[in-house]
Each structure stands twice: as structure tokens, then as C-alpha cells.
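> Have a look; sequence and predicted model below, questions after that.
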Amino acid sequence: MKYVNKLTFLLLVSFSATFAQEKLTKEQAIKLALENNYGIKIAKNQVKIAKNNASIYNSGFLPKVVANADARYSLNNTELTNRDGETSEINDAKSQTYNASIGFNYTLFDGLGRSYNYKKLKETYNLSELEAKTIIENSVLQIFSVYYEVAKLTEDNKNILESLNISKQRLERAKYSFDYGQSTKLQLLNAEVDVNNDSISYINNLRFLANAKRDLNLLLGRPVTTDFTIVTDVKFNIFFELNALLEKVKKHNIEVLKSNKNIELNKYDLKVNKSFLLPSLTLSGSYGYNKSKNDASVFINQLSNGLNTSLNLTWNLFDGGTTKTRIQNSKITADNLLIQKEQIENELERTTANSLEVYNNALFILKAEEKNVETNKRNFSRTEEQFKLGQITSIEFRQAQVNLLNAKSSLNQAKYDTKNAELKLLQLSGELLNTNF
């Protein structure tokens, strides 16, 4: 009985604590995840990197401007000999040179390679957004899975507590009956055992619930010790039609969209490689300032400044077959990407059909479990009446009680299995992030 009293104390503490807990809705959970989830934050940063790479500053379209300057000093002994054989010496001759220039280099034409590269960078940025969306979708699916696990354990907790209260009431009746000599010690002991077993189940379920909440907090990127309650109600999109689903999958599924994007990127790779077959034209120019002083020179001081420009045409007529090899490989890669796309579409068609079958089966099981709960409720109600009248044993009563608890637990499992199956279909059809949960 001391064990039961301790449990009662724990229950009172848990009930009083629930008033201070936040109510975490599904919408709030998704909002927190989009802001704080570690994987999503990293994915967003990867998108930012791709956006920077797709900037005009990384395109090669802007000219390069370089400034140079240097100063030199030397002290030499110099011996000079003219054509007549006369020699002269200059000792400790100083030489000073100062140079400064600013120049630019700009490619006027490169076979359109820059243009295709720039377009490829833009498409790479779009692909990075799809990659980030994949991570977000998978994170959302994982968050819902854990959220519904918390919901299931919450409802299981409620059902176990109801069963525990029934067992406690039975224990009280058994005590009174035993005290007045209307039942045996065995019936009292059986009632105590059942209370203890239900108490253990309740405490274990509390532990599972606490673990699940910590798992969810981790996915939401917040302190894992944050306590909360959740909304256990779920809504279902009762009907999905296979052909309509497959149409959406082909148009909106992330893997299909990424496959299409990779095909586009390969087209730009091919065009970039072909650009090496064409000439390139480069314009360069500079403005320089030069000053020198040399004691050993005929002209002691020299000063020059001015503008220099040049136009350079380069045409690589033969590069040993490197460009040809790249072009051939790009075409082969294009064939592989088309094959991969076909494979992805076939696999998605199979996965969609399987997932739809799982969902429909889950709906059937859900309806069957709902009926099963109603049947067990009626059975338990009648069993309870017969038990109070002494027409059945405590073992039969306990069996009906356990059957009802198991039926409720199975219904909870079926309800959230069905919802998870629905979310999988929404992800396959590309509608997961557009759904009102």
C-alpha cells in the first residue's frame, strides 16, 4: 500500500504540473522546426552559398583590374669601356627606380562559355533550393512522426490511468469484502497485484512519453527539457486516387524535379565544353608611370608615363582531343541522366502504389479498431455489472478490463499509423509543405 500511496503522490504532482505546460500545436511545431532545426538551418545556409555562387561577381562577365607598384635601390661600382678602348670608373653609383601601373583585362568573347556557365550557376542555385526542400520535407515528416508518437503515448497514458483507477476501485471493494468475510484473501491479493501491474505500466508509459518529448524538442532545436502538451486530434484526407496521385508525383515530386534540374545542368555542361571549340577575344590595357635615376647611365634621370592597350585573339585549333572527349562524355552523361529519371519515375510509381495500399489498409484497420473499442466497451460494461452482482470471477473481470485497454491502445496506434501513411502520400505528391495540418 505504501507503493500505491507513492504513486498517488506522483499523479498529483503530474496533474498540477500540466497547468503550467505550453500547448504545442502541429503548426507551432513546424514553425519552430523551420526556424531552429539544425539540419534545416544548415540546408538554408547551403542555399545562401549557392546564391552567392550564382552572383554576377562569380560569372566572369566583369573585368579584372590590377594595380602594381614597386621601388628599387642599388649602389654599384661600374667600369665603362668605349669603342676606342678608353676606360673609366664610376664608384658608388646610385640607381633608383620607381614604377606604378594600373591595368585591366576583359574577355570580349569566349565562345559563349561565360554565358552558359552563368546560366548553369543559376540552375545550380535552383537545385540547391530543391535539395533544401528535400531536407525540410524529410524533417517535417520526422517531426510529425515523433509528434504523433507523443500524441499516442499521451492518449495511452490517459487510458492506462483510467484502467488504474478501475483497478483501485476494485481493490477497495476487495478490501471491504475481505474485512466483512465476503471474499477470500486470494481475491484481495489478485486485486493488489493488478493495481501494481497497472501502476508499473503507467510509470513506464510516463517514461516513454518523457523520452518522446525530448526527442521532439531536439528536432525543434530547443532545450530538450522543455515540457509541453500536444493536440491529439487528427484529420484525414479520406480518399486518394492512384492516377491523380501519379500525375502529381510526376509534376511535383522533389526527386523528379531534381532529376529534371540535373538534366538542364548537363545541357549547359555540354554547351560550355563546345565553347572551347571557338576562339576567344581579350582586351587588355594599362596606364603606367616609371621613373629612374642612375648615376652610371648616360641619362641620369628618366621619366615615362602613358597608356598601353592590346587586343588578343586566341583560337585553340587542336588541344590533343581534350575538348572532344569532354563533349562525348557530356552526351553520355545526358543519356545516363535520362535513364536515371526513368528509373526514379518507375520507383516512385511503385512507392506511390505501395504507400496508397498501406494508407487504405490503415484506414480499414482504423475503422475496425474503432468498432473493436465499442464492442469491448459494451463487453466491459456488462462484465462490470455481472462482477458487482457476483456472477463472474475477478479473473474474468480483469480479462475484460485488459481487453478494453488493449483495444484502446490498438486504436491509438491505428489512428496515428494512418496519419503517418497519409503524410507519406502527401510527400510523394509534393504537397506535404502546402498542406494545412
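Right, received. Where do you want to start? Numbers count the residues shown, from 1 in each chain.
> C-alpha from now on. contacts and neighbour counts both.
OK.
> and I90, what helix or strand is that in?
Per DSSP states H and E, I90 falls inside strand 87-109.
> Which neighbouring elements make contact with the helix or strand that that strand is followed by?
Counting by DSSP H and E, the next helix or strand C-terminal to strand 87-109 is helix 113-179. For helix 113-179, the packing partners by 3 or more C-alpha pairs under 8 Å, 6 or more residues apart in numbering; DSSP states H and E come out as helix 26-36, helix 38-53, helix 185-219, strand 228-230, helix 254-275, helix 394-428.
> Determine which stretch of the ones you listed is the most buried.
helix 394-428 (a mean of 21; mean count of other C-alpha atoms under 10 Å).
> relative to helix 113-179, how tilted is that helix?
170 degrees (axes from the mean of the first three to the mean of the last three C-alpha atoms, to 10 degrees).
> now for helix 394-428, which elements pack on it?
helix 113-179, helix 322-388.
> Now do the same for the residue of the chain positioned farthest from its centre: helix, strand or coil?
In the chain, counting by C-alpha atoms, centre = their mean, D84 sits farthest out from the average C-alpha position, at 87.0 Å. When classified by DSSP: H, G, I helix; E, B strand; the rest coil, D84 comes out as coil.
> That one and F299, how far apart?
21 Å (C-alpha to C-alpha, to the nearest Å).
> would a markdown table of the helices and strands packed on helix 113-179 with distance to D295 be doable?
Formatted as a markdown table, those follow (distance: least, C-alpha to C-alpha, whole Å):
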| stretch | distance to D295 |
| --- | --- |
| helix 26-36 | 72 |
| helix 38-53 | 54 |
| helix 185-219 | 77 |
| strand 228-230 | 88 |
| helix 254-275 | 54 |
| helix 394-428 | 83 |
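> Minimum distance to K293: which of these has it?
Closest to K293 of these is helix 38-53 (C-alpha to C-alpha; 48.0 Å).
> Alongside the first one, take a look at this:
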Amino acid sequence: MRKKIIFSVIASLMCLMVRAQDTTVNGPILTLKDAIDIALDQNFNIRIAKVSLEQAKANNTIGNAGMLPTISAIGTLSKSITDAKIELATGAEQNRHNAQATTLGGAAQLNWTLFDGLRMFIAKDRLNEMEQIGNIQLRSQVQATVSQVIISYSSVVYEKQQLIALDTAMSLAYSRMTIAKKNFEVGTSAKTDYLQAQVDYNASKYASILQDAKLRQLKDSLMLLLSRDQFADFDVEDSLKLNPDLTFNAKELWMSDNFDVQLAAEQKQLSVFDLALTKRLQIPTLNLAASYNYNRLQNDAGATLFNRTYGPQVGLNLNLPIFDGFNLQRQKKVARLEVNRQDLLYQYTQSRVAMQYRVAWRAYKNALEGLNLEKENIKYAAENVMIQQARFKVGVSNTLELREAENSYVAALTRLVDAGYTLKVAEIKLLVIENKLVR
């Protein structure tokens, strides 16, 4: 007989849970995989990082490093009208009214730095480094976005499960209210049991309304992260896929893969290139200048009435820095200090990331233990509420005992949901630090 009662209560609870789940459905199901795919394609931060990488690639050329010559063409044309009175040394005089003068000139010029202390090659290495930084920043942004999407999606699932827990409390209160009403009508219990059940039912219903509003707000936040329509109706999966098998790894196995550490290393290398560029400023620079010129002058008055010249011109320019007010020494000192600063930042980043990993691992381990405990607790709480419902129906237990059992079950269900979400967040943080979230 007891088994039949327990089976009946389990079936009743399952029906209530299904009904509670149905109330949360708004539109098609958005899976976690779909959310990640949408974010990878539409997220603004990823798209911005892609543009930044394309800019770094466009800048990474040998011409931008100064290895190629520059060629330019110039042309001039001028015309003037003047009144001229000229007395020549021979004693002759020229008087011209509205005398015209026309000047026509053109040139093709080439400038090429032949030697600059190898600064151009260091500049090219620096451009390569800038492109590498852009690539790491893009991959880091992709991983950060995926992490945000998973946590945001998990938050929606978490609040949906909390809504189900509140609807379960409401359903249990409704069931108790129905039983208390029947017992009151047949005279086996006081009206206070029925009234208390009615109060508990209304309180659970109001809490469910508030939770539904909170769930919708989190859905809007998820849509913003996906760069999608804020008014789109959708539902999420009913549960989170948890990974209870993560292991603690020594930092030597993952430290070099961490994006923060990689960026700190690249910034350090960038400062080394800047120091090398500064040192090369004290080395002489040799430039080649070549041109082909054409000039034509025609005057109506003057000692020269017509003049035309054209032909090539070539020359070498040597620039040797001798004294610049000690600015070069200052620049080298600042550059060395920057290398030292970036090295300290690199060491600090390694220490900070290692600390974050230890904290994340302890949080993951504690969350896993908590989840296992709550899985065990929910079984006891479910069986307790079933027994108390059966006893309440036959008048063996009172409404306070049943109410306490119901509250204990709902609290255990809420803690179970919370433990699952906490474990998921800790799992994601560990994978992000180890750079294993995105393959």
C-alpha cells in the first residue's frame, strides 16, 4: 500500500514538473551550440577584433618598414604679365608694356634609403610582432566571447530551472491546499490548514511571476551578446552539460598557452624591438636621390629671353648624428626602462594567472563536491515530501509537517540547480585559463 502511495505521488510530481516546464517555453529552442555559432559570426567584439587584425596585416609590408624607394613626379607652370624697364650694361634699354613670362618645369624624383643601421629590418620584425599580437587578441576575444555566451546561456538555464522549482513549490502548495480543503469540508481538520495552504500557494505564485520576469531579462542579455533581435522569443535547453572529470594540471603544461601570458610576452618583445630601433638612431644614414628634370623659361623682356634645361641628376646623402641635445641618450634610457617594465609585467601576469588557476580549481572542486551532496539530498527530500503527503491525506501528520517537508524539498531542488550552475561557471573559468575552451 505504501509503495502505491509513493508511486502515485511521484507521478503527480512529474506531471507538475512537466507543466512547470511547459510554462517557460517561449518560441523555438536555442541550443548552446547554436548560440555559440551565432556569437562567432555576429558578436561585435569579435568583428572589431577581426578588423584590428586586418589593419595589422595591411600595415605589415616592406614598404611600411622603409625598405622600398619612393618615386614621385612634380610639375610646375607659371605665367606672369608685367611692365618692364631694363637698362643693360651695354647701354641698351628695354621698355616693355604687358611683358609676358612663362615658366614650365617637371621632374621625376626617386628617394631610397640604402642604409639606416638595419632599422628597416627591425621595423619589419616589429610589424610582424604587431600582426602576431592582433592574431592573439582575436583568438583571445573569440575565447572570451564563447566563455561569456556559455555563462550567459547557463544563467538562462539556471533561472529557468529556478522557475521550475518555484512552480513545483506552487504545485505542492496547491496540492496541499486541495487536501486541506477536503479535510476541512469533512470536518477532519481546521480551516487554518486550508488558509495557510492558500497563503503559501499565492506566495509561490507571486515568486514565480517575479522569476519569470528575471528569466526574460537574462534572455535579453543573451540576445545582446549574440547581436540579435532583443524582442525575439526563444527557449533554452532544460539542463546544463557538466564536466566532472577535469584534472589539476601543473602550470608548465598550460601556462604558455594562456592568452594573457602570450600577450604579455609579445608586448615584452615589442619593447625589445623599440629599444633596438632607438639604438640604431646613432648610426649614419645613407640615402640615394635621383631625378630627371625639365625646365623651360620664356620671357618677353630681360637679359634671358629663352632658357631650356633637361636631364638626369643623381646623388648620395649621408646623415651622421653628432649632437642632438642628449635626446638620443634619453630615448635609449626610456626604451631600456620600458623593456624592464614589460618584463616585470610578464612575470606578474604569470603569477596572477597561476593564482587565478588555483582559485578556479578550488572553486571547481568544491562545486563538484557540493553538487554530489545536493544530488543525494534531493532524493531524501523527495521521498520525505512523498511520505508526508501520504500521511497528511490520511490525517496522520499535520499541515506544519507537510509544509516543512515541501519547503525542504524546494530548497533542496534550488540548491541542486545552484550547485550545477556554480560547477559550470568554475569549469568554464578553468578551461579559459588553460586555453582549452575553443579548439
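Cool, the structure landed. Please read these numbers as outputs of a predicted model, since none were measured by experiment.
> Provide the aligned range in structure 2 for stretch 342-362 of structure 1.
Residues 347-367 of structure 2 are matched to stretch 342-362 of structure 1 when aligned by TM-score structural alignment.
> The matching stretch: average distance to aligned residues in structure 1?
Superposed on structure 1, stretch 347-367 of structure 2 shows a mean distance of 1.5 Å to its aligned residues (mean C-alpha distance after the TM-score superposition for structure 1).
> Among the helices and strands packed on helix 394-428 of structure 1, show me which one is buried the most.
helix 113-179 comes out most buried of these by mean count of other C-alpha under 10 Å, with a mean of 20.
> Can you check what angle separates it from helix 185-219?
Using the same axes, to 10 degrees: helix 113-179 of structure 1 against helix 185-219 is 160 degrees.
> distance from helix 113-179 of structure 1 to structure 2 after superposition?
Relative to structure 2, helix 113-179 of structure 1 is 2.0 Å off (mean C-alpha distance after the TM-score superposition for structure 1).
> again with stretch 200-212 of structure 1
Mean for stretch 200-212 of structure 1 is 1.2 Å (mean C-alpha distance after the TM-score superposition for structure 1).
> Stretch 388-396 of structure 1 corresponds to what range in structure 2?
Against structure 2, stretch 388-396 of structure 1 falls on residues 393-401 (TM-score structural alignment).
> Distance from that stretch to the middle of the chain?
56 Å (C-alpha atoms, centre = their mean, to the nearest Å).
> got the end-to-end distance for that stretch?
By C-alpha to C-alpha, one end of stretch 393-401 of structure 2 lies 12 Å from the other end.
> now swap in stretch 60-78 of structure 2 and tell me
End-to-end for stretch 60-78 of structure 2, by C-alpha to C-alpha: 41 Å.
> tell me which residues in it are buried?
Residues of stretch 60-78 of structure 2 classed as buried: 60-61, 65-67 (neighbour count, 16 or more other C-alpha atoms under 10 Å).
> What's L166 of structure 2 aligned with over in structure 1?
In structure 1, L166 of structure 2 lands on I160 (TM-score structural alignment).
> The nearest residue to that match once chain neighbours are set aside: what's it in contact with?
In space, I160 of structure 1 comes closest to Y202 once its chain neighbours are excluded; the distance is 6.0 Å by C-alpha to C-alpha, 6 or more residues apart in numbering. With contact set as C-alpha atoms under 8 Å, 6 or more residues apart in numbering, Y202 of structure 1 has these partners: 157, 160-161.
> how about the residues you listed in CSV, adding distance to L188 of structure 1?
Listed next are the contacts of Y202 of structure 1 as CSV, based on distance: C-alpha to C-alpha, whole Å:
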residue, distance to L188 of structure 1
N157, 26
I160, 21
L161, 21
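> Of the residues you listed, which is the nearest to L219 of structure 1?
N157 (22.8 Å).
> I'd like the helices and strands packed on helix 394-428 of structure 1 laid out as JSON lines, including distance to L433 of structure 1.
Output for these, formatted as JSON lines (distance: least, C-alpha to C-alpha, whole Å):
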{"stretch": "helix 113-179", "distance to L433 of structure 1": "7"}
{"stretch": "helix 322-388", "distance to L433 of structure 1": "18"}
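> Of these, which is nearest L423 of structure 1?
helix 113-179 (7.1 Å).
> tell me the angle of the closest one relative to helix 254-275?
160 degrees.
> Now do helix 113-179 of structure 1 and strand 87-109, the angle between them.
60 degrees.
> mind checking how far helix 113-179 of structure 1 is from the chain centre?
The answer for helix 113-179 of structure 1 is 16 Å, by C-alpha atoms, centre = their mean.
> for stretch 403-414 of structure 2, same thing?
40 Å.
> Not counting residues beside it along the chain, what's closest to the most centrally placed residue in structure 2?
Nearest residue to the geometric centre of structure 2 (C-alpha atoms, centre = their mean): Q141, 3.9 Å. Counting by C-alpha to C-alpha, 6+ apart, the nearest residue to Q141 of structure 2 once its immediate chain neighbours are dropped is I46, at 6.0 Å.
> Looking at structure 1, name the residue matched to L288 of structure 2.
That one, L288 of structure 2, aligns with L283 by TM-score structural alignment.
> now swap in L77 of structure 2 and tell me
Match for L77 of structure 2 (TM-score structural alignment): A71.
> Then D125 of structure 2?
Looks like D125 of structure 2 aligns to K119 there (TM-score structural alignment).
> wait, doesn't its match sit right on Y268?
Yes. With contact defined as C-alpha atoms under 8 Å, K119 of structure 1 reaches Y268; the gap is 7.5 Å.
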